[in-house]
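Q: fold the following, please.
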Amino acid sequence: MRKIILSLSVSLDGYFEGPGGSLDWHLVDEELHQHFNDQLRTMSAFLDGRVSHELMAAYWPTADANPEASPAEAEFAGIWRDMPKYVFSRTLTKADWNAKVLRRVDREEINALKAQPGGDMVIGGATIADEFRRQGLIDAYHLYVMPVILGAGRPLFPASGVRTDLRLVETRRFTNGVALLRYEAGAGDSQG
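A: As a prediction, this is how the structure comes out:
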């Protein structure tokens, strides 16, 4: 069965976005970008909320045509373009770039996706990730902790009253100071 993996960057104090939605604090150098490519190349689908999908669709479809794109950026453009995408939105009627719009996170529908053959699926976007987390649908968490304390912004995991037990399975330090914390969801997920 395919797994659903949350793979996102976060500040040391737990923010997914800085004030005003800023992401300029993400330290994605060539080493980290290549790591992302190596991980994402094996996936079978992106699971995104509307905002994340629109952000990605505004840049990545043609990023490899940019003469200033690094080799890792050009490679990711192809990965993103070719990968099937599921976009969760109550307002979109259609989404381009090999994407299907789903109105809500339906547990049975998601479990049917997980039962299909292929690689794991990756979630992008904090709002949709929190809905998947609250429903116990995330199998693994790959959190890239950036060496910055923002002091304000949008938290990756807002207060929800839902506890999620995790088991640490890997840590990795990148040369730019980013730390990967890779967790698997534990059997003790419960409502708190």
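
Q: only C-alpha atoms for contact and neighbour calcs from this point on.
A: Will do.

Q: from Arg172, how far out is Leu180?
A: In this structure, Leu180 lies at 5 Å from Arg172, with CA to CA, to the nearest Å as the measure.

Q: more neighbours, these two?
A: Higher neighbour count among Leu180 and Arg172: Leu180, with 20 against 11, using other CA atoms under 10 Å.

Q: quick check: the residue positioned nearest the centre of the chain vs Gly177, distance?
A: For the chain, Gly124 is the residue whose C-alpha lies nearest the centre (CA atoms, centre = their mean; 2.8 Å). Summarising the geometry, the distance separating Gly124 from Gly177, computed by CA to CA, is 22 Å.

Q: name the element Tyr141 belongs to?
A: Following DSSP states H and E, one finds Tyr141 within strand 140-146.

Q: elements contacting that strand?
A: Contacts defined by 3 or more CA pairs under 8 Å, 6 or more residues apart in numbering; DSSP states H and E place strand 140-146 against strand 4-11, strand 179-185.

Q: what angle separates the longest one from strand 140-146?
A: Relative orientation of strand 4-11 with respect to strand 140-146: 10 degrees, computed using axes from the mean of the first three to the mean of the last three CA atoms, to 10 degrees.

Q: between strand 179-185 and strand 4-11, find me the angle.
A: If you take the same axes, to 10 degrees, strand 4-11 sits at 150 degrees to strand 179-185.

Q: next, the second sequence, to be compared with the first:
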Amino acid sequence: MGKLICTQIASLDGYINDEQGRFDWSAPDAEVHAFVNDLERPIGTYLYGRRLYEVMRYWETAHEQPDPDPIELDYARLWQAADKIVYSTTLAAASSARTRIEKAFDLDAVRRLKESSDSDLTIGGPTLAAHALRGGLVDELRLLLSPVIVGGGTRALPDGARLDLELTDERRFANGVAYLAYRVRN
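A: Here you go, the predicted structure:
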């Protein structure tokens, strides 16, 4: 059975982007990116909302960029090798390999997917993750906190979700990013 993992890169005040929708402040440096790559190696399926999928589609062709960075190339290979499920009422078709579109997020269907999976799954995008967090599907929560306060934007974690957590890992990076990993207590 796979675990469902929610990973969010957020500002210290808990936003994934600022009030203008910018998230350039969250771009990982080489040390953080290599760490994230290692976190993502066991992932077999990514669950995305439409907006995050549109950002992540970059990795479908990242290997075609001139003079690709080896760490980014490593991540591109990981992303391309995994299955992607995109929850969207507006996308008619996927524009990346190993990707399918679902019109609605169904808690029971995701629960069955977890139970039948030989590898872990991640859920990304704060709106989609909120459904899984509130629905009790998330097994682990991983936060990469950037050393910036943006003062508003899209919250990384939802209101209305109560979870008891156990700290399982932590790490500080030279650029000031702090990594915190929690297991959800059931």
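
Q: picking that back up, pick the most deeply packed of the helices and strands packed on strand 140-146 of structure 1.
A: Stretch with highest mean neighbour count among those: strand 4-11 (a mean of 24; mean count of other CA atoms under 10 Å).

Q: just give me how far that one sits from the chain centre.
A: The gap between the average C-alpha position of strand 4-11 of structure 1 and the chain average comes to 5 Å, counting by CA atoms, centre = their mean, to the nearest Å.

Q: that strand packs against which elements?
A: Counting by 3+ CA pairs under 8 Å, 6+ apart, the packing neighbours recorded for strand 4-11 of structure 1 are strand 15-17, strand 121-124, strand 140-146.

Q: give me the next element, helix or strand, following the second one.
A: Toward the C-terminal end, the helix or strand that comes next after strand 121-124 of structure 1 (DSSP H and E) is helix 126-134.

Q: my guess is Lys85 of structure 1 meets Ser52, correct?
A: No. Counting by CA atoms under 8 Å, no contact exists between Lys85 of structure 1 and Ser52, whose distance comes to 11.4 Å.

Q: more neighbours, these two?
A: Counting neighbours by other CA under 10 Å for Lys85 of structure 1 and for Ser52 shows that Lys85 has the greater number, 24 against 19.

Q: measure the more buried one to Asp24 of structure 1 for me?
A: According to CA to CA, Lys85 of structure 1 and Asp24 of structure 1 sit 25 Å apart.

Q: sorry, back to before: so can I have CSV of the helices and strands packed on strand 4-11 of structure 1 showing distance to Lys94 of structure 1?
A: As requested, the helices and strands packed on strand 4-11 of structure 1 are arranged in CSV below (distance: least, CA to CA, whole Å):
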stretch, distance to Lys94 of structure 1
strand 15-17, 26
strand 121-124, 18
strand 140-146, 29
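
Q: list the contacts for the spatially closest residue to the residue nearest to the centre of structure 1 that is not a sequence neighbour?
A: With CA to CA, 6 or more residues apart in numbering as the criterion, Gly124 of structure 1 has its nearest non-adjacent residue at 5.0 Å, and that residue is Asp48. For Asp48 of structure 1, the residues meeting the contact criterion (CA atoms under 8 Å, 6 or more residues apart in numbering) are 85-88, 123-125, 128.

Q: so which of those residues wins on neighbours?
A: Neighbour max across the contacts of Asp48 of structure 1 (other CA under 10 Å) = Val87, 27 neighbours.

Q: my guess is that one meets Val51, correct?
A: No. Counting by CA under 8 Å, Val87 of structure 1 sits too far from Val51 to count as a contact (9.3 Å).
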